[in-house]
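Engineer: 3D, please:
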Amino acid sequence: MSITVFIDGAAGTTGLEIAERLSGRDEISLLILDDERRKDASARRDAFHAADFAILCLPDDAAREAVALAEGAKVRIIDASTAHRVADGWTYGFPEVVGHEAVAHADRVSNPGCYSTGFIALIAPLVKAGLLPADWPYTCNAVSGYSGGGKALIERFEQDGDIAWRGYALQLGHKHVPEMQARCGLAIAPLFAPAVIPAHRGMVVEVPLPLSAMKGAGTPEAMREWLANFYASSPVVHMGRDPGSELLLRKAREPGDRLELHVFASDDGSQARLVAMLDNLGKGASGAAVQSLNLMAGLPETAGLRL
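Structural biologist: Here you go, the predicted model:
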């Protein structure tokens, strides 16, 4: 018996990648509105009431509108926007951190942000274990492929071959910061410095740690061991192998749904760099949504994922 999945916003980058991961699966029947009906409120409402599951690939305001359209339906919703990531009544769709059972039994799931996925994967387990303090003013530096910015940014990068680096959120207050703080249990919002580079996909998220100044912080070895044990059973999140003297993010990165973590440190252990590498369109967006859908529908967790 198959389940029916409605992708609201299927024409966007995230929606297209989700549809690709779900297509050809006998246990899933996709419900996608054509161009003439995809913005029609009545057609969308009917789709919500006809589907078992809905995945929202929409801007924040449109996602809130979609939830209102689905009111009264039995449909279970995964929202890939920022709208509900710290909202009451929504389960955060990061099963490795919040628990697989929590996601599996949820009716409303908010997909994590791409940058947030890397930061939370590194920091949340270490804070919870007492290996990092919850009251430290963390900084997070990150670069992403331009595909995460949607069609307008994709077009800008592909038409202007002179862009080498695009720093943004220069006034701070990036939309991922609230979930980064909340999901890691931090007393102080992290200072987040994101940038976009001329690669279609791929992402590196880094958290530098001046350990000698951090009262009560664990050693780099203890952090590495804890993260390895914490994610030992995960088919998606892994500790990366020692890359030697450099870590590379290639322009021609293949699509993938894995999340790779690293702990680098100075010889004396006084400083460390926590690094996460992922596909911003994979575990950072579409892959995460499909993983949550699989759990919610009682299907194999990694079905349709590229691992």
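
Engineer: can we go C-alpha only for contacts and neighbour counts from here?
Structural biologist: OK.

Engineer: doesn't Val205 belong to a strand?
Structural biologist: Yes - if the criterion is DSSP: H, G, I helix; E, B strand; the rest coil, then Val205 is within a strand.

Engineer: that one: neighbour count?
Structural biologist: The number of residues packed near Val205 is 24, by other Cα atoms under 10 Å.

Engineer: tell me the contacts of Val275?
Structural biologist: For Val275, the contacting residues are Gly118, Leu122, Val204, Val205, Glu206, Val207, Leu261, His262, Val263, Phe264, by Cα atoms under 8 Å, 6 or more residues apart in numbering.

Engineer: please enumerate the strands of the stretch 101-250 of the chain.
Structural biologist: Ranges of strands in the stretch 101-250 of the chain, per DSSP state E, counting those that start in this stretch, are 108-110, 139-145, 166-167, 191-197, 203-209, 237-239.

Engineer: out of those, which one sits most buried?
Structural biologist: Most buried of the strands of the stretch 101-250 of the chain, by mean neighbour count (mean count of other Cα atoms under 10 Å): strand 108-110, with a mean of 25.

Engineer: elements contacting that one?
Structural biologist: strand 76-79, strand 91-92 (3 or more Cα pairs under 8 Å, 6 or more residues apart in numbering; DSSP states H and E).

Engineer: to compare with the earlier structure, here is another sequence to fold:
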Amino acid sequence: MAARVFIDGEAGTTGLQIRERLAMRRDLELISIPEESRKDPAARADYLNRADVAILCLPDAAARESVALIENDTTRVIDASSAHRIAEGWAYGFAEMDVDQGDIIAAAMRVANPGCWPQGLIASVRPLIAAGLLPADVNVSYHGISGYSGGGKGMIADYEAAGNAANVFAPYALGFNHKHLPEMTEYTLLEAAPLFTPTVGNYYKGMLTVVPLNLAGLASVPTGAQLHAAIADHFAASSDSFVEVAPLQDLERADELDPQALNDTNKLRLHVFANDARAQAAILAVYDNLGKGASGAAVQNLNLMLGVDQTTSLAA
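Structural biologist: Sure, this is the predicted structure:
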């Protein structure tokens, strides 16, 4: 029997992307609530309780409400909001985070889809702390640029209305209280939140993130080759991984360092650059904020939960 999947919030940016990826699947039955009933709690409860898997593409408060409307012990949930990312009883939906994370997701009733920005940081830092190359109390800075689709319908409308007049490099979260900070701290294994300075660019989707590392003050200073090997080994251990690590190269610039280079795929590519004489390094990540950063990750998690090949419906 086909698994029944209900996308609560399917008219939003992430919901539409998920539905597009699942539209041709014969192993799924997509059940959709009529447009006029989308804000009716009783109607939503009916669909949520009929689904084998409910995917929530909603603001945080609405996502919590949807979970509360589920009265059975059979509906499994993937929440694309930030409401449950560090909540007890929820598996974190970054399948390549650890070698056993895919199995944890596959067995879970509740999965919190990761945020787009946290994935680049987690992929860059967690392997280094786990390998003992960075201490957990290290001070980490994190910045980068993302397409404006990450801001949802409102930001999309604003940028598309402004066209070429829109800001090409717009820093935000300048109060340093971004809602992703608890998630970043929890899953990087850091003891303190990073200094996070995100930026929006005047293009639709795709992102590039940067973790600069001043290593000179560490008790034991790792080389660039050691950093690269630890990250490469970490992700090589995960089967069917969508995370790839570029070769360690001595470059001043590279064309593949384009935030839009992996658009329309579920890949996340990591690059390590280092100057051992200066004891400095940088870890860069390139991925699609609507792919691996959102809807692609949700489909990957759905595949794991249903016991099908996790690459199904996902462009590598």
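
Engineer: what's the TM-score here?
Structural biologist: Once superposed, the chains reach a TM-score of 0.96 (TM-score structural alignment, normalised by the length of the first structure), with 307 aligned residues with a Cα RMSD of 1.6 Å.

Engineer: Ala298 of the second structure against Ser81, yeah?
Structural biologist: No - Ala298 of the second structure lies out of contact with Ser81 (Cα atoms under 8 Å); the separation is 11.0 Å.

Engineer: comparing these two, which residue is more hemmed in?
Structural biologist: A side-by-side neighbour count of Ala298 of the second structure and Ser81, using other Cα under 10 Å, places Ala298 first with 28 against 22.

Engineer: can you tell me the closest non-neighbouring residue to the more buried one?
Structural biologist: In space, not counting the residues next to it along the chain, Ala298 of the second structure is nearest to Asn113; the distance is 6.1 Å by Cα to Cα, 6 or more residues apart in numbering.

Engineer: got a list of what the aligned residue in the first structure for that neighbour touches?
Structural biologist: Structural correspondence for Asn113 of the second structure with respect to the first structure (TM-score structural alignment): Asn111. Asn111 of the first structure makes contact with Ile78, Asp79, Ala80, Ser81, Arg85, Tyr92, Gly93, Phe94, Ala285, Ala288, Ala289, according to Cα under 8 Å, 6+ apart.

Engineer: can you pull the contacts of the closest residue to the fourth one other than its chain neighbours?
Structural biologist: Think Ser81 of the first structure. The spatial neighbour of Ser81 of the first structure that comes closest, neighbours along the chain excluded (Cα to Cα, 6+ apart), is Asp60 at 5.6 Å. Taking Cα under 8 Å, 6+ apart, we find Asp60 of the first structure in contact with Ser81, Thr82, Ala83.

Engineer: where's Asp60 of the first structure relative to Pro178 of the first structure, distance?
Structural biologist: Distance of Asp60 of the first structure to Pro178 of the first structure, given as Cα to Cα, to the nearest Å: 15 Å.

Engineer: what does Val67 of the first structure give?
Structural biologist: 21 Å.

Engineer: same question, Thr117 of the first structure
Structural biologist: The gap separating Thr117 of the first structure from Pro178 of the first structure is 13 Å, by Cα to Cα.

Engineer: more neighbours, those two?
Structural biologist: Thr117 (27 against 16).

Engineer: for that one, what are its contacts?
Structural biologist: Phe94, Lys283, Gly284.

Engineer: which of those residues fall in helices?
Structural biologist: Among the contacts of Thr117 of the first structure, no member falls in helices (DSSP state H).

Engineer: in the second structure, which of these still touch?
Structural biologist: Shared contacts between this structure and the second structure among these (both residues aligned by TM-score structural alignment, their matches' Cα atoms under 8 Å) comprise Phe94, Gly284.

Engineer: counterpart of Tyr138 of the first structure in the second structure?
Structural biologist: Using TM-score structural alignment as the criterion, Tyr138 of the first structure maps onto Val140 of the second structure.

Engineer: how many neighbours does the residue nearest to its match when sequence neighbours are not counted have?
Structural biologist: Of all residues not flanking Val140 of the second structure in the chain, Pro194 sits nearest, at 5.0 Å (Cα to Cα, 6+ apart). The burial count assigned to Pro194 of the second structure is 21, neighbours taken as other Cα under 10 Å.

Engineer: please apply the same query to Met296 of the first structure.
Structural biologist: 24.

Engineer: so it makes contact with His100?
Structural biologist: No - assessed by Cα under 8 Å, Met296 of the first structure is found out of contact with His100, at 9.3 Å.

Engineer: have a look at how far, on average, the lengthiest helix in the second structure is from the first structure.
Structural biologist: In the second structure, taking DSSP H as the definition, the longest helix is helix 116-130. Average distance, helix 116-130 of the second structure versus aligned residues of the first structure after superposition (mean Cα distance after the TM-score superposition for the first structure): 0.7 Å.

Engineer: ok, the counterpart of Gly284 of the first structure in the second structure - contacts?
Structural biologist: Taking TM-score structural alignment, Gly284 of the first structure has Gly293 as its aligned residue in the second structure. Gly293 of the second structure makes contact with Pro114, Gly115, Cys116, Trp117, Gln119, Tyr287, according to Cα under 8 Å, 6+ apart.

Engineer: try 7 Å
Structural biologist: Gly115, Cys116 (Cα atoms under 7 Å, 6 or more residues apart in numbering).

Engineer: do the same with Val75 of the first structure
Structural biologist: By Cα under 7 Å, 6+ apart, the residues touching Val75 of the first structure are Phe48, His49, Ala51, Asp52, Phe53, Ala54.

Engineer: adding neighbour count and secondary structure, write those out as JSON lines.
Structural biologist: Shown next, in JSON lines, are these (neighbours: other Cα atoms under 10 Å; DSSP: H, G, I helix; E, B strand; the rest coil):
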{"residue": "Phe48", "neighbour count": "29", "secondary structure": "helix"}
{"residue": "His49", "neighbour count": "18", "secondary structure": "helix"}
{"residue": "Ala51", "neighbour count": "21", "secondary structure": "coil"}
{"residue": "Asp52", "neighbour count": "19", "secondary structure": "coil"}
{"residue": "Phe53", "neighbour count": "25", "secondary structure": "strand"}
{"residue": "Ala54", "neighbour count": "27", "secondary structure": "strand"}
